[in-house]
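**Student:** What follows is a predicted protein model with its sequence.
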Amino acid sequence: MANPNKAKGTQWESAVRDYLNAELGQVDEYGKWLDPYDACNVRRPAQEGAADVGDVHCVPFVLECKNVARPSVPTFLRQAEVEARHAGFPYGVAVVKAQRLNVRRGKVHITVTTWTRVRLALGMTARAFADRYAFTVSLRGLDTGKWYATTELEGFALLVRDMRARRNAP
């Protein structure tokens, strides 16, 4: 791959995909899918150009993965939400690499609106939701469009597991 930044981004997307597949029990101890046809497998879709569908699909989320020195989280979140709509997914989040840390320490950012929608889908209070998934909130000025919540990829994996369990409950 000629572009080193593209290579870094692809490596980060693959690391996120592989980590989530392992944490969600979608792969065996060798990293092979237990069921290659399972819609819940975490995948890196083909790029779609102008109608981009995100970097990683982790039902019910589209992940916009970024490996940058200076993150612009509100911009990444807007991009993630547009790409989630393109892909037909209900939620878009941004996953930013925490420099020099393990993949599970990657930062998962979610808009306050999406945070509320997910919390209500799980039927949880704000405090219980924040505590269970270790969310912290960043309030940036008076513009609520720039507010977001953050957890680590480890907490996000638990959130995805709980969302999927609720969806599959009788």
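**Tutor:** Done, it's in.

**Student:** C-alpha from now on. contacts and neighbour counts both.
**Tutor:** OK.

**Student:** Pull the residues that contact the strand or helix carrying L120.
**Tutor:** Using DSSP states H and E, the secondary-structure element containing L120 is helix 112-122. Among residues not part of helix 112-122, those counted as contacts by C-alpha atoms under 8 Å, 6 or more residues apart in numbering are 91-92, 125-126, 129, 147-149, 162-163, 166.

**Student:** take the one below as the second:
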Amino acid sequence: MANPSKARGTAWESAVRDYLNEALGLVDESGRLKDIFSALNVRRAAQEGAKDVGDVHCAPFVLECKDVKSAAVPTWLRQAHVEAFHAGYPYGVVVHKLRRANVHRGRVHFGVRTWTRVRVALDLTTEETRERYAFVPVVRGLDSGRWYLTTDVARFAQLVADLRAAL
């Protein structure tokens, strides 16, 4: 790949996909998908042009994966929500790579509305959700559109497993 930024982004998307497939028990001992036709497999999405459908599909989530130094989380979350809509998924979140850290330590950012909808689907209180999945709220100014909640990829995998079991 001639573009180093694109290569880094692709590597991050693949690392997130591989980690989640393993954490969710979707691969065998050799790292191969147990059922290649399962809709529950975590997959990198094909580029769709103007109607982008996100980077990684982890039903019921579309993941917008970012491997950049400077975070722009509110902007990324808006992008993730649009791409989830295009893909026909109910939830869009951002997975941001932490420098010099393993994939399970990456940051998963939820917009407040998405977090609330997931919390209600799990039938958990705000406090139960924060404690169980180690969410940390980020409040930026008075505009609630810039607020979000963050956890790590490892706890996100547990949330996905719990949400899939609840649906």
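**Tutor:** The structure has been received and is ready for your questions. This structure is a prediction, so every number in the text was calculated from the model and none was measured.

**Student:** Select only the buried ones of the contacts of helix 112-122 of structure 1 in ChimeraX?
**Tutor:** A single ChimeraX command selects the buried members of the contacts of helix 112-122 of structure 1 (16 or more other C-alpha atoms under 10 Å):
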select :91,92,129,147,148,149,163
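
**Student:** Widest-spaced pair of the contacts of helix 112-122 of structure 1?
**Tutor:** Using C-alpha to C-alpha, these span at most 27.1 Å, a distance reached by W147 and R166.

**Student:** Surely V108 of structure 1 is within a strand?
**Tutor:** Yes. With DSSP: H, G, I helix; E, B strand; the rest coil as the criterion, V108 of structure 1 is part of a strand.

**Student:** So T75 of structure 1 lies in a helix, does it not?
**Tutor:** Yes. Per three-state DSSP, T75 of structure 1 lies within a helix segment.

**Student:** Measure how buried it is and give me the count.
**Tutor:** 11 (other C-alpha atoms under 10 Å).

**Student:** What of V139 of structure 2?
**Tutor:** V139 of structure 2 is flanked by 13 other residues according to other C-alpha under 10 Å.

**Student:** Let me know whether it touches Y148 as I believe.
**Tutor:** Yes. Taking C-alpha atoms under 8 Å as the definition, V139 of structure 2 is a contact partner of Y148 at 6.8 Å.

**Student:** re earlier: if you look at the contacts of helix 112-122 of structure 1, which of them are in strands?
**Tutor:** Counted as lying in strands by DSSP state E, out of the contacts of helix 112-122 of structure 1, are 91-92, 148-149.

**Student:** before we move on, back to that, can you check what angle separates the helix holding L120 of structure 1 from strand 107-111?
**Tutor:** Calculated by axes from the mean of the first three to the mean of the last three C-alpha atoms, to 10 degrees, helix 112-122 of structure 1 forms an angle of 90 degrees with strand 107-111.
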